[in-house]
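**Student:** here's a sequence, model it:
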Amino acid sequence: MASAPIDRLLPGKPYPLGAHWDGLGVNFAVFSANASRIDLCLFSANGRREMQRLQLPECTDEIWHGYLPHAPLGTTYGYRAFGPHEPARGHRFNPHKLLLDPYARQLSGPVRWSDALFGYRLNSPRADLTPDRRDSAPMMAKGVVVDESFHWGDDRPPDVPWPRTTIYEAHVRGVSMLREDLLPHVRGTFAALADPRFVDHLHALGVTAVELLPVHAFLQDRFLIERGLRNYWGYNSLAFFAPEPQYLSTNQLHEMKVAIRRLHAAGIEVILDVVYNHTCEGNELGPTVSWRGLDNASYYRLMPGDERHYINDTGCGNTLNMSHPRVLQMVMDSLRYWVQCFHVDGFRFDLGSTLGREAQGFDPGSGFFDALLQDPVLSRVKLISEPWDLGPGGYQVGNHPPGFAEWNDKFRDNTRRFWRGDAGQRGELAARLTGSADLFDRRHRKPWASINFITAHDGFTLADLVSYSHKHNEANREDNRDGSDDNASANWSPDGSVEGPTDDARILDTRGRVARALMTTLLLSQGTPMITAGDEWGRSQNGNNNAYCQDGPISWLDWNDAADPANAANAAMLSCVRRLLALRKQLPVLTENRFVHGRTRPAPGLADIAWFDPDGNELSPDQWANPEERTLALRRAAHGNHTDDDTVQVILLCLNAGGTDVEFRPPPPGTQWRVLFDSTAPDNDEAPVRNGADGRAAQRVPAHGAVLLAANVSRDENG
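**Tutor:** All right, here's what the predicted structure looks like:
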């Protein structure tokens, strides 16, 4: 704080918002349209003692501001806002509650739960209508004024083209908490992400981007703390400009920047999973920690005619009011901050449909989308939406504007069901294998717009998907009621009775085959694949498909499993992923940046896409309509790496989701086919396809297996 107390602040400036040090002092600026007064509160360096309280002297265009001369870096602060406490009109001002600056760059410490954090008197017969007069400052996190400079050297964004992008979804804490080769204080932090051994793992695996679950500072849910659990995933934002304090081993912001710098040096992009659809303040019965106390009626979408209550399209109690210009500005400023100050390469927007909502519902031309896509900084990074929420008309897969990629849950669900052996899945799988053109081939969008995934943080891991027929979330202490009941999973025991671990070699063999077939389908499909951290070696969550509150071994990655040479199944999966990602880089036909519909012929008589039965015949309408078919062969053809190359690259992906081996006879062109990859034997080297007794090439595809064949033909001939 300031070296010598002063009686009042200088007027300062209304821009930029937040607390900014200029070498001589700190300018403070905060938005509130409905406050009558805002006080700046200055605290000791540890945030425990309020040292001084000063009224912000000016309000310009609804921005309250003041300048504190001689204030140093490290100044610790918060706000108190005065105004009407009229919940029925949407106003919840209470100056007894210390408020975190929505633009705070760093936090002094965690929030400590107490009844004093609530703006109303808990257990009052009038519910949230009676103001609480206890001071919440001792329990609140405070903002810290920081120096944002960092020597980036020659850092440049890897700028990986979308068609060559492969995403690795990971949790900052979970990827390293069980790393025995790291010092204890480094585990679970950005410093561990910067460790060369982790970077080398990603590089050797072949992924091009790491997508981090929320790193914004977040609030631990009180009900979880009382159960002895924690909010592990972090979808409970407390500050949109500050990293989560527990992820900084040094308590220095440069730690995160160093991690990003080192990942960039390895050619790996960093994408942040961000939560701008709601905040940690919940519904009208939630705590008052920032936005609610500064200007509830502006920051949140309230029920028309009943502004005491919140519109809850997110299922989290509240919804940010993205139609308000200052709220939209806050989100845009936050996004630019992470790009410009931390060099992140993109964002995955949690509940993206909420961000696109206007008064009439979801709108692909919403103010948020328009602002984002015209922004000279943000329009150039990778933008990914989770295209659904819980509100009316919230499911919007394929309906986001050009420039966005979208999580494609249809790919997840159909691929799972096909390999489980469900009836009637083959026709839809054909669409999923080729970029889901039925969803995304409009408005000149590209196949990369489909983010294909089999698993994500939310749901079963890949190993559990083939080991459990039902969820097992008892550790969450909700009587196994939480989490989805529809997982399209199977435990692959003959009678379905063996859930989870087993010593039965036949069950383990089938589980491994199905898991590798699922991974093969993911990594050989058109679109942008996303792998969940740990799936590359078979990580399990013991059947928990909703581990949001499991900050422990259930969620953490066990690197001993990854390195155990005695675990053949894990080694086979790791080999499988590495081989497939290498093939994805080697074969341009797998990453072609256009939708294919069979209307282009790279060589005479050779369509760019065609579908076949195991006998090498193109599928008839009756065969497509047969719900009991469990096989499919997809032929793709494209020119080589250069448009003037005379070679046409042809691949044939043969899928057998049945329980018995099937012999596939490749269709023309020619007989010079070679096996590039067999999911049932991922370590096998490339080999020619042998001819059968009739002289035709014939390739056995084992039960629950996927085999990739390839051939090259001349552009002028169809040999």
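
**Student:** going forward, measure contacts and count neighbours with C-alpha atoms only.
**Tutor:** Fine.

**Student:** since we're on Pro157, how many residues are nearby?
**Tutor:** Neighbours of Pro157 under the rule other Cα atoms under 10 Å: 19.

**Student:** quick check: it touching Phe342?
**Tutor:** No - shown here, Pro157 and Phe342 do not form a contact pair, counting by Cα atoms under 8 Å, at 11.0 Å.

**Student:** could you also give me the structure for this next sequence, so I can compare it with the first?
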Amino acid sequence: MRVEPGAPYPLGATWDGRGTNFAIFSANAEKIELCLFDPPGRREIDRVVLPACTEDVWHAYLPEVVPGQVYGYRVYGPYEPERGHRFNHHKLLLDPYAKRLTGHFVWSDAHFAYRMRSARADLSFDKRDNARGVPKAVVVDDAFTWGRDRLPRTPWTDTIIYEAHVRGLTMRRRDVPEPLRGTFRGLSAPGMIEHLRRLGVTAVELLPVHAYVDERMLVDRGLRQYWGYGTIAFFAPEPRYGAPDTVVEEFKAMVGQLHDAGIEVLLDVVYNHTGEGNHLGPTFSFRGIDNASYYWLRPNTPRYYEDFTGTGNSLNLTHPRVLQMVMDSLRYWVEQCHVDGFRFDLATVLGREPHGFDPTAGFFAAVSQDPVLSRVKLIAEPWDIGLGGYQLGGFPAGWSEWNDQFRRTVRSFWRGDANQIRDLAARMTGSADRFRHLRRMPRASINHVTVHDGFTLADLVSYARKHNDANGEGNRDGSDDNLSANWGIEGPTTDKEVLEIRRRVRRALLATLFLAQGVPLMLAGDEVGNSQGGNNNPYCQDNEVGWVDWSGTGEEESDVSALIALLTSLRRSFPQLQGRRWLVGRQGDHHDIKWLTPGGTEMDGADWAFAEARFLSYVLAPLEPSGAPLLILLNAAAHPVDVVLPKWPDCTGWARVLATAATDADHALPPVKPGTKLAAPSRSVTVFVGS
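**Tutor:** This is a model prediction of the structure:
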């Protein structure tokens, strides 16, 4: 095979129409071999030493290599864990820039660079070849016919996010053809898209779709990684979500079809760590290519990793080449795959510098100046497990953040806990105490009550404690702090009184989410009462436990879906719900928000300090003179609360537009005059519009 020096850029395998350029970074390698395989990836057919190295990038150009070629790397260098180096050329390594994978992981001791049972542990050296048991990279042609694909570019103020798992969303959905269930094509099936449109969803946020590895301990227990938080290739879609040869094209087609429906695609991305684990983990890619560059190592004992993530390792974005890889990956998904934004898992890690988290860190600076990435939606999970890792509100302007304080407060309030109304008022108005700085707006707060990590909405009102025995960890995994309630009976019941309370609380939680300032995010399946049987950590449940159960088609489930559709419609109809500006209360003789007692008068300090209050009400003024005010009543008490409808300038009547305690939530009653007394039902949300 003819070999030319090629070029150091772009990194990865790049087909130019005549041949393929291969380029891979390693600052500490001594030699790198490119291994070419037959189409199934079982037999090595050629091996090429990369002939050139430019500024730590090793490269070659092969005129005879075309798309479809299967390949991997062997990297030579010192195996000196005490110095942070873990090179072992006996291990076939994935290209960090691989855009498609073929084959599957087959676990064996050969995947470890050291002898597993050696008394010297990872200081020993293993000479077994692991090539037969690892997936390989495939050269791809990036060309794709997008047609008239138009990015929805939904404003933040209009955004409604639906968090879903590609596989779990459709595995049990009957209107998706069986061969497509659990795939990218299934997610974009007509029935699925129509369901999202009926709810009023504007964006789907997909759990990780980057290729990942099933941890060995799960495989040994007969389980598998389900959520996908063990990324091993940041450019390649997970092969199990499509046909092996066309999974990249299927992902792009899915994005285009969702865009046609006006729905954006956001990806949950895991750039904080990889699936290689700690110093005793396997060698699949980064560790064997240049361990000392890719990972945070302890300064005085580089044999060990800094673990800010709880997974054993942390990617080191302070290294320019690691930062480049992350930026290249993000741009690839935006430019080549038309993705509309990202949710960054454990995003505090991405902003870590040697002195700790820094909102001016290199990653944030790189994103903010990037002409592509600075225009997409950027969402941080604002914490990690390291020192100073909780950074809610600490991210730069332009970013939004998962607001776990919203989740805690709203769950506590509707559970009936004391001392909640002051915090609830802050959460309903965009959490200004956390985000009102650096010219950030309420959209910085991504509000949620339930997400993949924790109870579903149905389980939140049905279980007082977690039930994670199926995970095989003795029910020790998952959070014990769920702020949930079973309302008298743990789990499923036929008790009508308990079921009615659960129904009311579930609907009130949803209404609170969508009526709050900020960006609402709901969990897929909550609209149909999906349950995980009390499992609040089904990360390894790629089965009926983790998949959305769409069989809930009874009156209650249809009623909840209709409620969500009504709530998203209210957000579209009343701009004051969208968090377009911060609320300040009284401005001279005018209020943009007015907090009210049940008697219809303005709240004072004593009202706010009343620890046993389970009721909060307020009026949101219209943003424009021609608009209408909204009166919102939230009653978490176990009994009705008598309410006097307040007076408001130019308002002659209040018409009910939402009543979560009723079964006719979308039925509007005739307007009621200000000063009228009525009862706010127990455990309910009621909304009136002024006229």
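
**Student:** now do the helices in the stretch 301-450 of structure 1.
**Tutor:** With DSSP state H, counting those that start in this stretch, the ranges of helices along the stretch 301-450 of structure 1 come out as 325-342, 352-355, 367-374, 409-420, 426-433, 437-440.

**Student:** ok, Gly103 of structure 2 - contacts?
**Tutor:** With contact set as Cα atoms under 8 Å, 6 or more residues apart in numbering, Gly103 of structure 2 has these partners: 40-41, 134-136.

**Student:** winner for burial among the helices of the stretch 301-450 of structure 1?
**Tutor:** helix 352-355 (a mean of 29; mean count of other Cα atoms under 10 Å).

**Student:** give me the mean deviation of that one from structure 2.
**Tutor:** Helix 352-355 of structure 1, aligned to structure 2 and superposed, deviates on average by 0.4 Å (mean Cα distance after the TM-score superposition for structure 1).

**Student:** what range in structure 2 does that helix sit on?
**Tutor:** Counting by TM-score structural alignment, helix 352-355 of structure 1 pairs with residues 347-350 of structure 2.

**Student:** what's the match for Lys647 of structure 2 in structure 1?
**Tutor:** Using TM-score structural alignment, Lys647 of structure 2 lines up with Pro668 in structure 1.

**Student:** nope, Asn537 of structure 2 is what I meant
**Tutor:** Asn537 of structure 2 maps onto Asn546 in structure 1, by TM-score structural alignment.

**Student:** surely Tyr276 of structure 1 touches Ser353?
**Tutor:** No - at 11.1 Å, Tyr276 of structure 1 does not count as touching Ser353 under the criterion of Cα under 8 Å.

**Student:** can you redo the helices of the stretch 301-450 of structure 1 as TSV with distance to Phe82 of structure 1?
**Tutor:** Putting the helices of the stretch 301-450 of structure 1 into TSV (distance: least, Cα to Cα, whole Å) gives the following:
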stretch	distance to Phe82 of structure 1
helix 325-342	19
helix 352-355	29
helix 367-374	30
helix 409-420	46
helix 426-433	55
helix 437-440	49
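
**Student:** so for Ala488 of structure 1, which of these sits nearest?
**Tutor:** Set against Ala488 of structure 1 and scored by Cα to Cα, the helices of the stretch 301-450 of structure 1 come closest in helix 409-420, at 5.7 Å.
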